[in-house]
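Enquirer: Fold the following for me, if possible:
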Amino acid sequence: MMEKREFANTGIMVSAIGLGCMGMSSSYGERNDEESIKTLQRSLELGIDFWDTSDIYGNGDNEKLISKVLRENRNRVFIATKVGFRSGNDTDDGVARQGNYLDGRPEHIKKAVSACLDRLGVECIDLLYLHRVDPNVPVEDSIKAMAKFVEQGKVKYLGISECTLDDLNRAHKIHPISAVQSEYSLVERTVEKNGILQRTKEINAVFVPFAPLGRGLITNKKHMQHLQPTDFRYNIPRYNGEHRINNENLANELDLYAKENFNATVSQLAIAWVLAQQDNIIPIPGTKRRIYLEENVKSIDIHLSERHLKDINAILDKYPNVGERYAARQKGFLKK
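Expert: The predicted model follows:
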């Protein structure tokens, strides 16, 4: 049975494992809307009720896809979406830009949230994130614009994604930040070092790790050798050259450890490891296929002792050359 975790000291209990929906509509090769809808439906059967999307995923198509299941199950789903990214063709001046870009201006936030509500087909969004902090707009201005929707009863809680510690603190002074999202996994632990993970505990926020499986880095070794140009991981350093070799060796050893100690897959071990770090963590492994959803759910049955955690850290220490998690353009969206 799926465990529950409290959402941000609110008394609201949500599934300890959520569902990241991005890959259903973008970034990971061809879409299969029929299978994605079945995956959403199956997630509810398995007790997974914490769903994550964004207005930029598929340029709104992901929210529309989710709405096909959400509308009939509104009381069963805690829905989170994000604003602050725009596609290159979505401009106010009529001049197309190359690729996605950030826009945290209040006037854009206002239009974007209203559009999210329409696409999702809901009267109120449970959790609204600022997807990235726009370096050209004070984070306070973006959060104030989002907070107006809370005042209007159209959003319940606010969150922020991929932020610096300073931006988190500044945002929290304007309006309580209930959730912080960033990448966190066996191969990506920056939030342990930059203070973000600890700060979420201090402000009673949940920490929501995306890519807890390392974007397939340690769970799908064969596929990693044959990425297609349409897959956004194609140019990321971690999946190429010496880094890929390092990570294949790491994946092999973690896979063996999972089998020998838990009769489990490395995916299940990876999610269990994330869950074991803090009790305010709700990972959102993404998938568009039921077979992987059902595999991921079983991670809830793995309980890691202190010995297990030490063993895993020892394995990670043997393979430090993991590589950068983003290519140059993607890194440009992260505020330094």
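Enquirer: Could you use CA atoms for every contact and neighbour count after this?
Expert: Will do.
Enquirer: Can you show me the helices along the stretch 201-336 of the chain?
Expert: For the stretch 201-336 of the chain, the helices defined by DSSP state H, counting those that start in this stretch occupy 221-224, 241-262, 266-275, 290-297, 306-318, 328-331.
Enquirer: Save those as TSV, and put in distance to residue 107 and mean neighbour count too.
Expert: Listed next are those as TSV, based on distance: least, CA to CA, whole Å; neighbours: other CA atoms under 10 Å:
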stretch	distance to residue 107	mean neighbour count
helix 221-224	41	14
helix 241-262	42	17
helix 266-275	37	24
helix 290-297	38	17
helix 306-318	45	13
helix 328-331	25	11
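Enquirer: looking at the ones you listed, which is closest to residue 160?
Expert: Nearest to residue 160 among the helices of the stretch 201-336 of the chain is helix 328-331 (17.2 Å), distances taken as CA to CA.
Enquirer: Residue 298: what's it in contact with?
Expert: Applying CA atoms under 8 Å, 6 or more residues apart in numbering, one finds that residue 298 lies in contact with residue 268.
Enquirer: residue nearest the centroid of this protein?
Expert: Geometric centre of the chain, nearest residue: residue 210, 2.8 Å, by CA atoms, centre = their mean.
Enquirer: Please generate a structure for the following sequence too, so the two can be compared:
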Amino acid sequence: MEYRPLGRTGWKVSAISFGAWAIGGTWGPVQDEESIAALHRAIDMGVNFIDTADVYGDGRSERLIAQVKKSRKEEIIVATKAGRRLNPHTAEGYNRQNLTTFVERSLKNLEVEALDLLQLHCPPTPVYYMPEVFGILDNLVAAGKIRYYGVSVEKVEEALKAIEYPNVQSVQIIFNVFRMRPAELFFREAARRQVGIIARVPLASGLLTGKITRETQFSPDDHRAFNRQGEAFDRGETFSGVDLDIALQAVEELRPLVPPGMTMTQFALRWILMFPEVTCAIPGAKRPSQAEENFSAADLPPLSEETMQKVKAIYDARIKPLVHHYW
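Expert: Predicted coordinates for the structure are as follows:
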């Protein structure tokens, strides 16, 4: 496993880390026993960073992580998120009382005295223009409730604004073969300010595994069934905002580029790691077999420059007109 610095925290985290959305819910059926086994397998393979949120399964994900951490001797850094419990989800809700309440709940779920990394959970855009919100986070650090903080964003513009705040240590942003815009300007600025980059939705909701077809049926509780047009939350979260038919065509064009000995999943993850500004990618894993496939990608050889250029050409022709200007 490769390890990369996370902002200015002093931590070095696994280049492919564990995204714990799926073990909480809204990705179809999930069994806690399998989720726990997947977490253990990830740690066995060198993963030392787990990303979760208080809304993943209404705390289910956080509690499972706490259970696993208690039984391991390794140092495991856990990042969680706060804000999406707000209903309605408004900028005004990001106030001292609400954020403190959310933090206290996550402390209880994770069974810790201080959260390693707290991230604002894709707040409305106006929040990034409210210095008082980041002041509240500074106060929570001073109070010993959180060690460090960052943000999870929908848009590049939000990421660029967030890193103007001096104590933002990390930005979590959708970055994958179907969402390349962050690499244009944001990566350079984040590196200049020594801000960690966490690449979320690295497999475009499973599209980049190459296992989804037009006939694939998703269960009613899977966001890939109910959020394709943004009915529940930002549509860019589901299939990276790409029309399914066009995305599947692009996947078929990508398939011949996968080197021998790599799965398409590993190819998509290895592509992300070709960008040195990225701290880590956080694919989900509901089963140990998925964990093994995901995390072994960090040990595979780099992709060739020719391959990288061909991937970019497919993006430019097929995907860029659909997503580039939105996020």
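Enquirer: if we can go back for a sec, of the helices of the stretch 201-336 of the first structure, which is nearest residue 234 of the first structure?
Expert: helix 221-224 (8.9 Å).
Enquirer: Tell me which residues are up against that closest one.
Expert: 216-217, 239, 248, 251.
Enquirer: Out of the residues you listed, name the two that are farthest from one another.
Expert: The widest separation within the contacts of helix 221-224 of the first structure (CA to CA) is 12.4 Å, between 239 and 251.
Enquirer: Do a quick rundown of the strands in the first structure.
Expert: With strands called from DSSP state E, the first structure shows them at 4-6, 13-15, 19-20, 50-52, 78-83, 85-86, 101-102, 125-130, 155-161, 177-183, 206-210.
Enquirer: Any chance of those strands in JSON lines with distance to residue 259 of the first structure as columns?
Expert: Shown next, in JSON lines, are these (distance: least, CA to CA, whole Å):
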{"stretch": "strand 4-6", "distance to residue 259 of the first structure": "26"}
{"stretch": "strand 13-15", "distance to residue 259 of the first structure": "26"}
{"stretch": "strand 19-20", "distance to residue 259 of the first structure": "24"}
{"stretch": "strand 50-52", "distance to residue 259 of the first structure": "28"}
{"stretch": "strand 78-83", "distance to residue 259 of the first structure": "33"}
{"stretch": "strand 85-86", "distance to residue 259 of the first structure": "40"}
{"stretch": "strand 101-102", "distance to residue 259 of the first structure": "43"}
{"stretch": "strand 125-130", "distance to residue 259 of the first structure": "37"}
{"stretch": "strand 155-161", "distance to residue 259 of the first structure": "34"}
{"stretch": "strand 177-183", "distance to residue 259 of the first structure": "25"}
{"stretch": "strand 206-210", "distance to residue 259 of the first structure": "24"}
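Enquirer: quick one, which of the ones you listed is packed in tightest?
Expert: strand 206-210 (a mean of 26; mean count of other CA atoms under 10 Å).
Enquirer: ok, and what's touching that one?
Expert: 7-8, 20, 178-185, 197, 200, 280-286.
Enquirer: Figure out which of the strands of the first structure is closest to residue 58 of the first structure.
Expert: Counting by CA to CA, residue 58 of the first structure lies closest to strand 85-86 out of these; the figure is 11.0 Å.
Enquirer: distance from that closest one to the second structure after superposition?
Expert: Mean deviation of strand 85-86 of the first structure relative to the second structure after superposition (mean CA distance after the TM-score superposition for the first structure): 1.0 Å.
Enquirer: so that strand matches what in the second structure?
Expert: Aligned using TM-score structural alignment, strand 85-86 of the first structure spans residues 84-85 in the second structure.
Enquirer: How about residues contacting the matching stretch?
Expert: Contacts of stretch 84-85 of the second structure (CA under 8 Å, 6+ apart): 54-55, 121-123.
Enquirer: Could I get the full set of helices for the stretch 1-150 of the first structure?
Expert: Counting by DSSP H, counting those that start in this stretch, the helices of the stretch 1-150 of the first structure are 33-45, 61-70, 106-120, 139-151.
Enquirer: Of all the ones you listed, which one is nearest residue 292 of the first structure?
Expert: With CA to CA, the closest approach to residue 292 of the first structure among those belongs to helix 33-45: 9.4 Å.
Enquirer: Only the buried residues of that closest one, if you could.
Expert: 36-37, 39-43 (16 or more other CA atoms under 10 Å).
Enquirer: likewise stretch 54-61 of the second structure?
Expert: Neighbour counts over stretch 54-61 of the second structure (16+ other CA under 10 Å) mark 54-57, 59-61 as buried.
Enquirer: Just tell me what residue 265 of the first structure corresponds to in the second structure.
Expert: Superposed on the second structure with TM-score structural alignment, residue 265 of the first structure falls opposite residue 263.
Enquirer: Next, count neighbours for its match.
Expert: Residue 263 of the second structure sits with 17 neighbouring residues when counted by other CA atoms under 10 Å.
Enquirer: Indicate which one of the strands of the first structure is closest to residue 324 of the first structure.
Expert: Nearest of the strands of the first structure to residue 324 of the first structure, taken as CA to CA: strand 177-183 at 12.3 Å.
Enquirer: quick check: the closest one aligns to which part of the second structure?
Expert: Per the alignment by TM-score structural alignment, strand 177-183 of the first structure matches residues 168-174 in the second structure.
Enquirer: what's the offset of that stretch from the middle of its chain?
Expert: In this view, stretch 168-174 of the second structure has its centroid 9 Å away from the chain centroid, taken as CA atoms, centre = their mean, to the nearest Å.
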